[in-house]
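[1] turn this into a model:
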Amino acid sequence: MIGQQHHVSGAHFAFTDRWGGVSAAPYEQLNLGGAVGDDPAAVLANRARAAQALGLDPADVVWMNQVHGRDVAVVDGPWTEGDIPSVDAVVTARRGLALAVLTADCTPVLLADPVAGVVGAAHAGRPGLVAGVVPAVVAAMVELGAEPPRIHAYTGPSVCGRCYEVPETMRAEVAAVVPQAWATTSWDTPSVDVSAGVCAQLAAAGVQLRTQSLLCTRESADHFSYRRDRTTGRLASYVWLGDAPGEAVL
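    Below you'll find the predicted structure:
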């Protein structure tokens, strides 16, 4: 269910896999995405299970209506149903409020400055990488008092450069903005490495404490992959601050 967890000075980072939920094929099992055609009741049950596994109240998880852009929302509480904005990043200074990103090949980016008490989460697909959602979320955190050298950043499982084939013109367009995203597939065709591009943008923004996931969603049977399966579920990545600075880890 929870594939990976990390804890830093009261900041929590977690990434789900596809197991431990109630969704039927092709969304089996722990689909956390509400806009992919799955039974809404199953999605709610899965979100409750994942939150419980992390020691969170499902009502304290902030989701986004992701649109592959660069807009960032500052939040201090959960949205009301129907008011979820179309953004690809969220930041908060409220402890106990978890920020969530949905992915099935795109790169989830989780960030925290435990000293300032600020966290952020971003959805970075190829369009969002080019649009600049990563520097935008770092800038929004800085507005709340974070300092880039103190920010811990984790990327989650995503499609790797060996697997993300794109037309040559598209690779060139992405590399013109983020040269580090230029890649070649394992079968020697043009590709894009979004995760590498994200890490390069984080470095350029002054974020030095970076941990990059090496898990490829297309290669892993334990993760959802849109590139591999097309109709499939969504993974979730969560970041939040504990109730008190320096609290014991879960």
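[2] use CA for all of it now, contacts and neighbours both
    Fine.
[3] distance check, the residue of the chain positioned farthest from its centre against Gln29.
    The outermost residue of the chain relative to its centre, with distances by C-alpha atoms, centre = their mean, is Asp188 at 28.1 Å. If you measure Asp188 against Gln29 using C-alpha to C-alpha, to the nearest Å, the figure is 33 Å.
[4] do Pro108 as well
    Computed with C-alpha to C-alpha, the distance linking Pro108 and Gln29 is 20 Å.
[5] which residue is nearest the centroid of the protein?
    With distances taken as C-alpha atoms, centre = their mean, Pro108 lies nearest the centre of the chain, 2.1 Å away.
[6] next up, the contacts around it.
    Pro108 makes contact with 101-102, 121-124, 155-158, 237, according to C-alpha atoms under 8 Å, 6 or more residues apart in numbering.
[7] Ile151 too?
    Contacts for Ile151 (C-alpha under 8 Å, 6+ apart) come out as 111-114, 207-209.
[8] residues making contact with the top helix by length along the chain?
    Assignment by DSSP state H gives helix 40-53 as the longest helix of the chain. Defining contact as C-alpha under 8 Å, 6+ apart, one finds that helix 40-53 is touched by 1-2, 16, 21-23, 30-34, 57-58.
[9] tell me which of these is nearest to Val198?
    Of all the contacts of helix 40-53, Val198 sits closest to Thr16, with 19.9 Å by C-alpha to C-alpha.
[10] you'd agree Val207 is up against Tyr154?
    No - the criterion here is C-alpha atoms under 8 Å, and Val207 misses it with Tyr154 at 10.8 Å.
[11] still on that earlier bit, in helices, which of the contacts of Ile151 appear?
    Residues of the contacts of Ile151 located in helices (DSSP H): none.
[12] in strands, which of those appear?
    If you go by DSSP state E, the contacts of Ile151 have 111-113, 209 in strands.
[13] looking at those residues, which is nearest Ala73?
    Out of the ones in strands among the contacts of Ile151, the member with the shortest distance to Ala73 (by C-alpha to C-alpha) is Leu111, at 14.5 Å.
[14] tell me the SS of Leu202?
    Recorded secondary structure, Leu202: helix (DSSP: H, G, I helix; E, B strand; the rest coil).
[15] which ones among the contacts of Pro108 lie within strands?
    Per DSSP E, the subset of the contacts of Pro108 in strands is 101-102, 121-124, 155, 237.
[16] structure for this one too, so we can compare:
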Amino acid sequence: MSAVIELGPGVRAGFTQRYDGGVSAEPFDTLNLGMGVPDDRDAVVENRRIAAARLGFGHGRVVWMNQVHSADVAIAEEPGVVGRVDGVVTTRTDLVLGTLAADCLPILAADPAARVIGAAHSGRLGTAHGVASALVAEMVRNGAEVGRITVALGPSICGRCYEVPHHLQEEVTRSTPEAASRTREGTPGVDLCAGVTAQLQRAGIGHVAVDERCTLESPDLFSHRRDSKTGRFAGYVWWA
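    Got it, this is the predicted structure:
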């Protein structure tokens, strides 16, 4: 596992890696946590149990999203799948929030004083639509204070690797110019981490920790851009 970090007193966040145990066969080897890929369902269930046990919580506490590249945010009141959204917030301290990725940017957030935690998934479209800002706004509606929210950004494809056509780059940079990048080949690109960091700063978030690993460059992480048919790693935020 990636190192577990503290998002404040009592709140933990962590990201899984591709080969942290797991039972999935190629090309989803080994710790695929995504149900939305054609992996064996029983293998994914076992992988989710393994990941949760290693991080120190019960897999039955986890809230998952059916991620659709939106800026919609749901409120979680119970474990399971919360719906077709890309952000989730809860005030329940017995729930664990999970977000899946394989190049997109996983976002984990907490205001421990208000007992509010959140998670989101921000790909190119989610970044263009501002899912990170929507997550912060929903946390505030549920009692969080912007100045107290701490955010952890997980691994994602970097701006030097994420090549897109110019018109798709413009879709993101119209709202978030900081997301514009040039790839190693000098072509248009999108820097998800830079874009989301800028969105969070504009929302008033002052505490952002970044895992700078590039999913395409790191064989320890799943990458859809690199491998096409592949699994998903997860980011989790929970109360210890």
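[17] hang on, the earlier thing: tell me the residue in the second structure aligned with the residue nearest to the centre of the first structure.
    Aligning on TM-score structural alignment places Pro108 of the first structure opposite Pro106 in the second structure.
[18] ok, now Cys163 of the first structure?
    In the second structure, the residue matched to Cys163 of the first structure (TM-score structural alignment) is Cys161.
[19] give the buried subset of the ones in strands among the contacts of Ile151 of the first structure as a ChimeraX selection command.
    Buried residues among those (16 or more other C-alpha atoms under 10 Å), as a ChimeraX selection:
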select :111,112,113
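[20] need the ones in strands among the contacts of Ile151 of the first structure in TSV (columns: distance to Thr184 of the first structure).
    Converted to TSV, these look like this (distance: C-alpha to C-alpha, whole Å):
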residue	distance to Thr184 of the first structure
Leu111	28
Ala112	32
Asp113	34
Leu209	27
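[21] now flag whichever of the ones in strands among the contacts of Ile151 of the first structure is closest to Ala11 of the first structure.
    Ala11 of the first structure has its nearest neighbour among these in Ala112, at 6.5 Å by C-alpha to C-alpha.
[22] number of nearby residues for the closest residue in space to that closest one that isn't next to it in sequence?
    Nearest non-adjacent residue to Ala112 of the first structure, counting by C-alpha to C-alpha, 6 or more residues apart in numbering: Val119, 4.2 Å away. Residues contacting Val119 of the first structure under the criterion other C-alpha atoms under 10 Å number 33.
[23] please verify my assumption that Val119 of the first structure contacts Trp240.
    Yes - with contact defined as C-alpha under 8 Å, Val119 of the first structure counts as touching Trp240 (6.5 Å).
[24] identify the contacts common to those two.
    By C-alpha under 8 Å, 6+ apart, the residues touching both Val119 of the first structure and Trp240 are Ala112.
[25] residues touching Gly130 of the second structure, list them.
    For Gly130 of the second structure, the contact set (C-alpha under 8 Å, 6+ apart) comprises 71, 199.
[26] now do 7 Å
    Residues near Gly130 of the second structure by C-alpha atoms under 7 Å, 6 or more residues apart in numbering: Ala71.
[27] equivalent analysis for the one 5 residues further on, please.
    Going by C-alpha under 7 Å, 6+ apart, Leu135 of the second structure touches 73, 87, 118, 120.
[28] of all those residues, which two lie farthest apart?
    Using C-alpha to C-alpha, the pair of those lying farthest apart is Val73 and Gly118, separated by 9.4 Å.
[29] neighbour count for these two, which is higher?
    Gly118 (31 against 26).
[30] what residue of the first structure takes the place of the more buried one?
    In the first structure, the residue paired with Gly118 of the second structure according to TM-score structural alignment is Gly120.
[31] the corresponding residue of the first structure for Thr90 of the second structure: neighbour count?
    Under the alignment (TM-score structural alignment), Thr90 of the second structure pairs with Thr92 in the first structure. Neighbourhood size, Thr92 of the first structure [other C-alpha under 10 Å]: 25.
[32] how about Pro38 of the second structure?
    12.
[33] re the thing from before, need the overlap of contacts for Val73 and Gly118 of the second structure.
    Counting by C-alpha under 7 Å, 6+ apart, the common neighbours of Val73 of the second structure and Gly118 are 88, 135.
[34] wasn't the residue nearest to the centre of the first structure part of a strand?
    Yes - the assignment for Pro108 of the first structure (three-state DSSP) places it in a strand.
[35] measure it to Gln66 of the first structure for me?
    Distance, Pro108 of the first structure to Gln66 of the first structure, by C-alpha to C-alpha: 12 Å.
[36] Glu165 of the first structure too?
    Using C-alpha to C-alpha, we find Glu165 of the first structure at a distance of 22 Å from Gln66 of the first structure.
[37] who's more crowded, those two?
    Legend: neighbour count by other C-alpha under 10 Å for Glu165 of the first structure and Gln66, higher for Glu165 (23 against 20).
[38] distance of the more buried one relative to Pro40 of the first structure?
    Distance, Glu165 of the first structure to Pro40 of the first structure, using C-alpha to C-alpha: 32 Å.
[39] and if you look at Val134 of the first structure?
    As for Val134 of the first structure, its distance to Pro40 of the first structure is 30 Å (criterion: C-alpha to C-alpha).
[40] now Val119 of the first structure
    28 Å.
[41] could you do Asn46 of the first structure as well?
    Distance of Asn46 of the first structure to Pro40 of the first structure, computed by C-alpha to C-alpha: 10 Å.
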